[in-house]
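Enquirer: Just a sequence and a predicted model for now, questions to come.
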Amino acid sequence: MIITQTPYRVSFAGGGTDLPAFYQHEPGAVLSMGVGHHMYVTVSPRFDKTTRVAYTRVEIADGIDRIEHTIAREALRMTGLGEHLEITTVGDVPAGTGMGSSSSLAVGMLNALYAYKGQVTSPGLLAEQACQIEIDILGKPIGRQDQYAAAYGGVNYIRFNPDHTVDVEPVPCRPEFLDQLEKHILLLYTDQQRDADVILKKQSEGSADKMSVLRQMRDLAGELRNTMGGKGDLDDFGRILHEGWELKRSLGFGISTAGVDEWYQAARRAGAMGGKLLGAGGGGFLLVMAPPERHEAIREAVGRPREISFRIDRRGSRVIFISDRYTF
């Protein structure tokens, strides 16, 4: 049996410039982090000459073409594996909440299947092939940041080039700054799940009319990278987050909702420095940055929603368990 653990991600600035509608014209960029909530994928031998895939439902298929789980099916094709396999997926956070779960699944699935074959892979290959599966094969109208954030982990400035290549640059940060950043952030669940594909499709179709705003959003990713370097400046980080919030809301496309806007304004009145709605928007998790002593007031101001911890995952997708190999 092989088990992989792949982080979800939080993107702080530049979201939307990883879509080809933007980066085919000029480079896009995001500042993102792998976070300590994960997708787990297991792969093990199966006695029957079928493939069993267990996720929110269970499939038993007598051929790859009959597998309905699209990412599992295409990952099996890409890695050249098929029958006699048991595959399971378990995520810490539900899909549709803005933390890049589908891309973490694609990266983790590929990592597990390659490990089952005895092949060592690189983060770059995992991210590139996950993009091929999600974007080129399955035709999802998504960007290219989530796959790279999941594969690499850590804190990265990720640049998307017009020729479709991607550059991943780790951001040098003092450990003290990252420790304080972790303590300043709340992840609040809006209790709304959404189809990111719908929002991203609208954004792709409307990007030509929003290039100036998207350009400013991309440039904020560079500002955040500079802010995190050296001694790090939490006040500047919060200011840039708030500026990014205003820019992203101005795009429209259903990115925010009246309820989320009310939460954000209430959090600001209670002492939040800045924040953002994770992922494409429309629901999911609201990230709020504030001094720890203001956290309780913010929770009260927004009605004490469910929340999850924020920790930076510095390692990316990895194999965490390998049992003795045997086949039937």
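Expert: Alright, I've got the coordinates.
Enquirer: contacts, neighbours, all on C-alpha from now
Expert: Fine.
Enquirer: mind listing the helices for the stretch 151-300 of the chain?
Expert: In the stretch 151-300 of the chain, helices defined by DSSP state H, counting those that start in this stretch lie at 175-184, 196-206, 211-228, 234-250, 258-269, 295-301, listed in chain order.
Enquirer: then this one, side by side with the first:
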Amino acid sequence: MRSTDPRQLAAAAFEKHFGGLPETAAFAPGRVNLLGEHTDYNGGFVLPMALERLGVGIAAARGDAPGKVELFSSTFDAVRTRTIDEGRAGDWSDYVLGCLKSACAEEIAASGIRIALATTLPMGAGLSSSAALEVATLKAASELFGRKADPVSVAVEAQAVENGFVGMPCGIMDQFASSVGTPGMALFLNTRTLEYAPAPSIPGYRFVIVGSGVSHQLTEDGYATRVAECRQACNLLEVAMLSDLGVDALGGTPGFPELLHRRVRHIVTENQRVHDGLEALRTADAGVFGRLMLESHISQKDDYEITVAETDAIVETAIALGACGARQTGGGFGGSVLALVADGDLEAWADKLTATLPHTTMIAIV
């Protein structure tokens, strides 16, 4: 039987491609976000969950030429040969190269490196495959060259690589969930202070990740636009980050642009939803948590304008078929929908959803 362990898949890919065994292998999970969308780059609160068995495996060994970076992706069946002193090239290898340059450029300049990667995450599903790739690369490189790195430092370094080398202005939620989170357990995170705490699940209920069939990989311009809009709002409101604002700041400012007002309203109310959602998890209140999920989706749709017709339809259908709550999860413009469903209804609910919306896929139940 073929292994589903990303580490083993990466090691097998390494041996097949390079003709030898790797010196080390590392794994980093993807994540699903329960509540808190686009709040992380605004210094706000998030409630992600690292995924079990869904993530990125990296197998690595020293190379045979100084400065040479040889990469093989079993997922894309693609080979890239880079050098450690190169800049951004504009494809998937940038995520790996940027991490290698950050973590161990001197060592690779001396020995070179060979890397094979494998993923069990569906591409474009909004489950943070890029962050998992960064975290797994940093973990593998640190182990290969005998460097110690604590999980929080790895998350910070991975975000810096994505911001500075890859050029994506993301917050730290994805990298933090992948590096620090415990698979299968929700994590409350203050993205401004990096204070975090585990959050419980709700007995008798499961979260279901539903793929929409619409890849969110086409959203980088939209994502960057939302970041820029938030920065513009901060400048006009004279605050450092939108997380400085409370719900009492939503009364409106004379002359403040309506579009920016809606963007601010999403961030402020979403921050409050994360706090309320954490309390709902702690009190095992599925009804409240489900309501917050739906409110989050509506806010993403109307105020932040990052949903698509396909994810809107999944949310509407999921609720109509009996889910307690549902929302688009991830960066937006497609990807996946997360639904909260009672254990006893799960099988029938999933069958009805896929029958009603044949383009959907059941990615995972967590």
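Expert: Looks like it came in fine. Remember, it's a predicted structure, so these values are computed and weren't measured experimentally.
Enquirer: Could you list the buried residues of the longest strand anywhere in the first structure?
Expert: When the first structure is parsed with DSSP state E, its longest strand is strand 28-45. By 16 or more other CA atoms under 10 Å, the buried positions in strand 28-45 of the first structure come out as 28-45.
Enquirer: Can you name every helix or strand that that strand contacts?
Expert: Under the contact criterion of 3 or more CA pairs under 8 Å, 6 or more residues apart in numbering; DSSP states H and E, strand 28-45 of the first structure touches strand 2-13, strand 85-91, helix 101-116, helix 145-152, strand 155-160, helix 211-228.
Enquirer: what lines up against residue 268 of the first structure once you look at the second structure?
Expert: With TM-score structural alignment defining the correspondence, residue 268 of the first structure maps onto residue 319 in the second structure.
Enquirer: burial count for the nearest residue to its match once chain neighbours are set aside?
Expert: Nearest-residue entry for residue 319 of the second structure: residue 325, 6.3 Å, with adjacent residues in sequence omitted and distances by CA to CA, 6 or more residues apart in numbering. By the measure other CA atoms under 10 Å, the count of residues near residue 325 of the second structure is 26.
Enquirer: Show me what residue 177 of the second structure lines up with in the first structure.
Expert: With TM-score structural alignment as the criterion, residue 177 of the second structure matches residue 149.
Enquirer: what's around residue 320 of the second structure, how many residues?
Expert: 11.
Enquirer: separation between residue 167 of the first structure and residue 300 of the first structure?
Expert: 41 Å (CA to CA, to the nearest Å).
Enquirer: nope, residue 13 of the first structure is what I meant
Expert: 27 Å.
Enquirer: between the two, which one's more packed in?
Expert: Higher neighbour count among residue 13 of the first structure and residue 300: residue 13, with 29 against 13, using other CA under 10 Å.
Enquirer: Tell me, how many residues neighbour the residue nearest to that one when sequence neighbours are not counted?
Expert: Spatial nearest neighbour of residue 13 of the first structure, chain neighbours left out: residue 221 (4.9 Å); criterion: CA to CA, 6+ apart. Other residues within reach of residue 221 of the first structure, judged by other CA under 10 Å, total 27.
Enquirer: From residue 17 of the first structure, how far off is residue 221 of the first structure?
Expert: 10 Å.
Enquirer: anything in contact with each of those two?
Expert: 29, 30 (CA atoms under 8 Å, 6 or more residues apart in numbering).
Enquirer: how many neighbours does residue 310 of the second structure have?
Expert: Counted with other CA under 10 Å, residue 310 of the second structure comes out at 20.
Enquirer: Now check the second structure for the residue matching residue 205 of the first structure.
Expert: By TM-score structural alignment, residue 205 of the first structure lines up with residue 228.
Enquirer: how many neighbours does its match have?
Expert: Residue 228 of the second structure has 13 nearby residues by other CA under 10 Å.
Enquirer: measure it to residue 205 of the second structure for me?
Expert: In terms of CA to CA, residue 228 of the second structure sits 38 Å off from residue 205 of the second structure.
Enquirer: again with residue 215 of the second structure
Expert: On the measure of CA to CA, residue 215 of the second structure and residue 205 of the second structure end up 28 Å apart.
Enquirer: cool, residue 66 of the second structure as well?
Expert: From residue 66 of the second structure to residue 205 of the second structure the distance is 53 Å (CA to CA).
Enquirer: do the same with residue 72 of the second structure
Expert: From residue 72 of the second structure over to residue 205 of the second structure (counting by CA to CA), the distance is 40 Å.
Enquirer: now residue 119 of the second structure
Expert: 28 Å.
Enquirer: the more surrounded of the two?
Expert: Between residue 119 of the second structure and residue 205, counted using other CA under 10 Å, the more crowded position is residue 119 (29 against 19).
Enquirer: Not counting its neighbours along the chain, what's nearest that one?
Expert: Using CA to CA, 6+ apart, the closest residue to residue 119 of the second structure is residue 56 (4.3 Å).
Enquirer: got it, and residue 123 of the first structure?
Expert: Residue 123 of the first structure's closest residue in space is residue 151 (CA to CA, 6+ apart), at 4.9 Å.
Enquirer: Please verify my assumption that that neighbour contacts residue 126.
Expert: Yes - proximity of residue 151 of the first structure to residue 126 meets the contact threshold set by CA atoms under 8 Å, at 6.5 Å.
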